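> The sequence isn't on hand, but the structure is:
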C-alpha cells in the first residue's frame, strides 16, 4: 500500500458541501484533496432551491452569475381541484432587492447544475474532485490523521492535518467515529424524479390531490433544463414503479388526467424523510459538515443551503488554524453551526406538516438572511449595542462611493478570504495593519463616502466606531474607538495578527 505525501485537508464528499469547502481552501492556498465514492458526479435535481443567503455566498465565491444563468425563478404554484379547476399562488413571497439585501428571492437551479458550476470554478483554481475514491479507514495522531483510501488504483495511505466528512446522511466517517445521530424518522416516504414529459405547460408548478396527503403529487418545470421534477408522497409500504410507464400511471391516477405522458426518466429516487442531528461535529482532527451532521426533510429548501453555509463557516477557520491561529478556533464551528441546524430541523419539519395540508407558500423564514451567531464566543461588542446589526449578525451590503467618485458595494470590498475592518469617522493614524486585513474608512480622512446614507442605514454606527467583518461575511466585532485594542486581541486569537 502506497503512502502519499502529507496534505492539509482531506475532504470526503464532492457534493455542494465539499465543493464549497474546496473552493474556499483553494482561494486560501491550502493543500487539500477532495474525494467521492460515487463513480461520477451526481446527476439529479434533488436540492434545487438556492436561498438568498446562499446566493450571497456564491457571489463571494465568484460564481453567482454562472449560477443565475444556470437556473431561473420559481413558477407559481397551480393547485388543481377534483373538478379540474385550479387556483394559483406565488411559490415564494415576491420582494425586490434592497441596498442591504441584494438577493431576496430563492433561485431554482437543479443540484447537478449547481455542482457543475462549482466544479468548473474549482478546476479554474487548479483542483478537481476524484470520483470513485473513498475513505475506508483512519487513525488519529497528535498532529494529523493517517487515512486509508481506495480507488481505481487500489488502496493508498496518506497523512492529512484534518479530515472533513461531507459524505452525506449515511456518512461512513460519522459511523466510523461512533458519533450518535439522534432524531426521528418522520413517517413520510416520497419519490422524486427528473423526467421528460408531454402534456403540461412549463409556466406553473402543477400540484394535484393536495387534500389527500398520501396521494399528493407535484410536477415542477426544472429551470435550466427541459425536464420536470416529479415529487410524490407514498402511502404505507407502497413500492412504486419508477419507469416511464410506471410514473405515467402514477401521474394519471393522482391527477385524474390521461393527457400527461412521461417519456423518459433521467433520475429517480425513493426515500424516507428524517430529522436528525449529530451529537458532535468534531472528534479530534475530524469534522462533520452538511448532511453528515444533519438531515432535514426537503420542505423549505433548507438542506443544501444549510450545508453550504456549514462549509463556508468551517473553511476559513481551518485555513486560519493551518496558518497559525489557536486550534480552539475550530471549536467555534460546532458552537455556531449546530444551533443553526437544530433550528432548521424544526423549521423543515413544520413546513413538512404544512405541505401535507397543501400549504406551500414560503416567506422570509426560509431565506436564511436572519441567521447569525450573536451568542458566539467570536461575537464582540464594546459597548453593547441597542440599535442596528449586532456582532455575530450577517454583515449587510450597501452601495458606497470611493473618494475618487467610483461606485462600490460593500460586498465587493468583502469578497475574498480576508477580514475587513471599517472605521466610521476615525483618525487615519489609528488604523492598524495586519496580514489578511483590509481596512476602509468613512469620514474626512477616509477612502469611502456614504453618498446616499445606505451604509449608516444598514450599520447604525456612531462616530468613532469600528466594525470588523469576518471572511464568511458575518460581523465579528463592533467596538468604540477607545476599545480598538480589543479588536487587535480578537485578531490575534483568529490568527490574523501575531
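Structure's in. What do you need? Remember, predicted model here, so these are calculated numbers, not experimental data. Residues are numbered from 1 along each chain as shown.
> C-alpha only now, for contacts and for neighbours.
Will do.
> How about the secondary structure of the residue most central in space within the chain?
In the chain, the centroid-proximal residue (Cα atoms, centre = their mean) is residue 308; its distance is 2.4 Å. Under DSSP: H, G, I helix; E, B strand; the rest coil, residue 308 falls in the helix class.
> okay but it is in contact with residue 290, surely?
Yes. Contact between residue 308 and residue 290 holds when scored by Cα atoms under 8 Å: they sit 7.1 Å apart.
> Now do the shared contacts for the two.
Common contacts of residue 308 and residue 290 (Cα atoms under 8 Å, 6 or more residues apart in numbering): residue 17.
> How about residue 82, nearest residue that isn't a chain neighbour?
Nearest non-adjacent residue to residue 82, counting by Cα to Cα, 6 or more residues apart in numbering: residue 209, 7.6 Å away.
> Check residue 270 too.
That would be residue 191: by Cα to Cα, 6+ apart, it lies 4.5 Å from residue 270.
> which secondary structure element contains that neighbour?
Assigned by DSSP states H and E, residue 191 belongs to strand 183-198.
> in that strand, what counts as buried?
188-197 (16 or more other Cα atoms under 10 Å).
> What of stretch 134-154?
Quick answer for stretch 134-154 (16+ other Cα under 10 Å): 134-135, 138, 140, 144-151.
> Please apply the same query to stretch 223-231.
223, 227-231.
> Over to stretch 26-34?
By neighbour count with 16+ other Cα under 10 Å, stretch 26-34 contains the buried residues 26, 28, 30-34.
> Residue 377 belongs to a helix?
No. Counting by three-state DSSP, residue 377 is not part of a helix but coil.
> State the distance from it to residue 21.
23 Å (Cα to Cα, to the nearest Å).
> just residue 442 next, same as before
For residue 442, the distance to residue 21 (Cα to Cα) stands at 33 Å.
> Ok, residue 485 next?
To residue 21, residue 485 is 32 Å away according to Cα to Cα.
> In terms of neighbours, single out the busier of the two.
Neighbours were counted for residue 485 and for residue 21 using other Cα atoms under 10 Å; residue 21 has more, 28 against 12.
> Take this one as well and set it beside the first:
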C-alpha cells in the first residue's frame, strides 16, 4: 500500500490546482485520475478575472495568457447574412486594483495541460488509469481502494472527480439541486470552413423544426483561441436523442445555419448533457473533502463552474498546508466548508440566472467581488473601516514602489502596514510598508495566502498576535 499526505482524486482543473498549491508548500500529494489522459475537450473555456489572479499566484498566468485570447464579438446571422453584433459581456472599467478585468478564452484541455506542466515542474505527477472504487476512513487517515487491486493510504483525501464523483458517493454525501433546462445540449470541438475566426457566430432559431428535430434553437459556433478549432454548442427539444457522430453534427449545422454539411470537416471531441444545478449537502466528512464539480454542478452559462472549482482548491490548499506542515490546528480545515459552500451556492444561482437569460454577464460573473466577511477567519477590529474590510479580496496596488500582487505571490501570508508603523512579528510573514492607499485606506491588513484579508486593525494591539496564534503561519517544525 502506497502512502501520501493528501490523495487527490481527479486530474481536472480542481485537482491539478490543488496539487500545485500543495507541492509548493512541501506537502506530499498523490493525484490519481481514472482516465488514461487529461480531459480532451474545450468545455470550460472561460477563465474569469479572479481565476486569472489565482493563476498569477500559482505561476501559470504567463503560459495561460500566451495560449489563450480574448472573447470575440458575437456575430448574428440570418439567412446567410450578417445581421448584427452581440456583446457577450457588459463592459467593466479597468483600474489598478484589478489588473485582469476581462475573461480569458482558452480551451479546458489546454488549461489542464499547462497546470500539469506546472505540477511536474514542482515535482508532482499524476497517476493516470487509476480508478478509485471504494474508500474508508478512520481517525488517522483515509484508505482508497483502486480498481487495480492496489490501495493508497493518506492523511486526507480530496474528491475532485467530477459531478458523478465516486468519492462523494463512497462517503454518503447527497447533492440537492434542480434541472436547469429539460432539453439536452450538444457541445463539440470541430474543424469547420466558411466562417471567420474573428467572431463568435450566432445562428438564431429558424421558424419550424426540420424532420430530424435539429431545428428550433440557437446554434453558437465560437473560434477557440490558439487553435484551429471551433466550439459548437446548441440545445435540443426534450426527448431528442443527440447524435455525436460527424454525420449527426453535420446535420445539425446544416439545419440551423447557412453552412453546408461538408463545411464541418472534423469532430475532435463531442459530448451531450442536460444542464443541472446541484450543491452537495456537505463539503466535508471526516478526512474527506469535496471540491469542484464533486461539490457543485453548474450550467455552463456564465462560465462559473470551472472558476469556482479552481477557487475551492486555492482555499483548501493553504489550509491543508498549514495543518500538515506548519503545526496549525486541524480545526482550521473546518473553515473550508464554512467559506466555500455559501460561495458555491451563490455562483450556482448566478449560473442558472445567466442560463435562463435573467442575468447579464458582467461584474458578478468576474468573481472579483466575492469574499468571506462572515467567516470565523475574518476579524475586522477597526471602529471606522476604510474602503476595504476584513474578509474582502486584497486588491492590487503599488505601494512605495512595490506591486502588491508581486508581494502576495507565493504560499505565504503578507502584512500590509499602510500609513502606520509595522509591528514586529515573530512568524514567517512578508511585510510591506507604505503610505495609505485609495484601495485600502489606512491600517494594518493581514492578507491570507489565498489573497483575502483575514485581519484588519488600526493597531497590532487590537488582536493581531492572538489572530496569528490561532490561524496564522507558524514556523515549520525543525
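Yep, it's here. Since the model is a prediction, treat every value here as computed from it, not as a measurement.
> Can you convert the buried residues of strand 183-198 of structure 1 into a markdown table and add a column each for distance to residue 316 of structure 1?
What follows is those, written out as a markdown table (distance: Cα to Cα, whole Å):
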| residue | distance to residue 316 of structure 1 |
| --- | --- |
| 188 | 37 |
| 189 | 37 |
| 190 | 37 |
| 191 | 37 |
| 192 | 35 |
| 193 | 36 |
| 194 | 35 |
| 195 | 39 |
| 196 | 41 |
| 197 | 44 |
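> and which of the residues you listed is nearest residue 17 of structure 1?
Distance to residue 17 of structure 1 across the buried residues of strand 183-198 of structure 1 (Cα to Cα) is lowest for residue 192, with 21.1 Å.
> Just the helices from the stretch 301-450 of structure 1, written as ranges.
Using DSSP state H, counting those that start in this stretch, the helices of the stretch 301-450 of structure 1 run over residues 303-322, 331-356, 410-414.
> looking at those helices, which is buried most?
The highest mean neighbour count among the helices of the stretch 301-450 of structure 1, using mean count of other Cα atoms under 10 Å, belongs to helix 303-322: a mean of 23.
> who's in contact with that one?
For helix 303-322 of structure 1, contacts defined as Cα under 8 Å, 6+ apart pick out 8, 16-18, 20-21, 24-25, 28, 30, 47, 50-51, 54, 57, 289-291, 295-297, 327, 329-330, 333, 337, 341, 344, 417, 471-472, 494-496.
> Please give the element, helix or strand, for the residue lying farthest from the centre of structure 1.
Centroid-distance maximum for structure 1: residue 83 at 41.0 Å, with Cα atoms, centre = their mean. Applying DSSP H and E as the criterion places residue 83 of structure 1 outside every helix and strand.
> Same question for residue 200 of structure 2.
According to DSSP H and E, residue 200 of structure 2 maps onto strand 199-203.
> how about that strand, aligned to which bit of structure 1?
Aligning strand 199-203 of structure 2 against structure 1 (TM-score structural alignment) gives residues 204-208.
> what does stretch 120-134 of structure 2 give?
Stretch 120-134 of structure 2 corresponds to residues 123-137 in structure 1, going by TM-score structural alignment.
> which ones are touching residue 11 of structure 1?
18, 22, 32-35, 163-166.
> Counterpart of residue 228 of structure 1 over in structure 2?
Applying TM-score structural alignment, one finds that residue 228 of structure 1 aligns to residue 230 in structure 2.
> so what's its match up against?
189-192, 221-224.
> Quickly note the distance from it to residue 261 of structure 2.
From residue 230 of structure 2 over to residue 261 of structure 2 the distance is 15 Å, taken as Cα to Cα.
> Next: residue 227 of structure 2.
22 Å.
> again with residue 185 of structure 2
Relative to residue 261 of structure 2, residue 185 of structure 2 is positioned 20 Å away (criterion: Cα to Cα).
> Could you pull out the helices in the stretch 51-200 of structure 1 for me?
Shown for the stretch 51-200 of structure 1, the helices assigned by DSSP H, counting those that start in this stretch span residues 52-60, 64-70, 111-124, 172-176.
> Buried residues in stretch 281-295 of structure 2, which are they?
Applying 16+ other Cα under 10 Å to stretch 281-295 of structure 2 flags 282-284, 287-295 as buried.
> want to try a markdown table for the buried residues of stretch 134-154 of structure 1, with distance to residue 255 of structure 1 as columns?
Formatted as a markdown table, the buried residues of stretch 134-154 of structure 1 follow (distance: Cα to Cα, whole Å):
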| residue | distance to residue 255 of structure 1 |
| --- | --- |
| 134 | 43 |
| 135 | 45 |
| 138 | 51 |
| 140 | 55 |
| 144 | 57 |
| 145 | 54 |
| 146 | 55 |
| 147 | 51 |
| 148 | 51 |
| 149 | 48 |
| 150 | 47 |
| 151 | 46 |
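> Which residue, neighbours along the chain excluded, lies closest to residue 363 of structure 1?
For residue 363 of structure 1, ignoring the flanking residues on the chain, the nearest one in space by Cα to Cα, 6+ apart is residue 93 at 5.2 Å.
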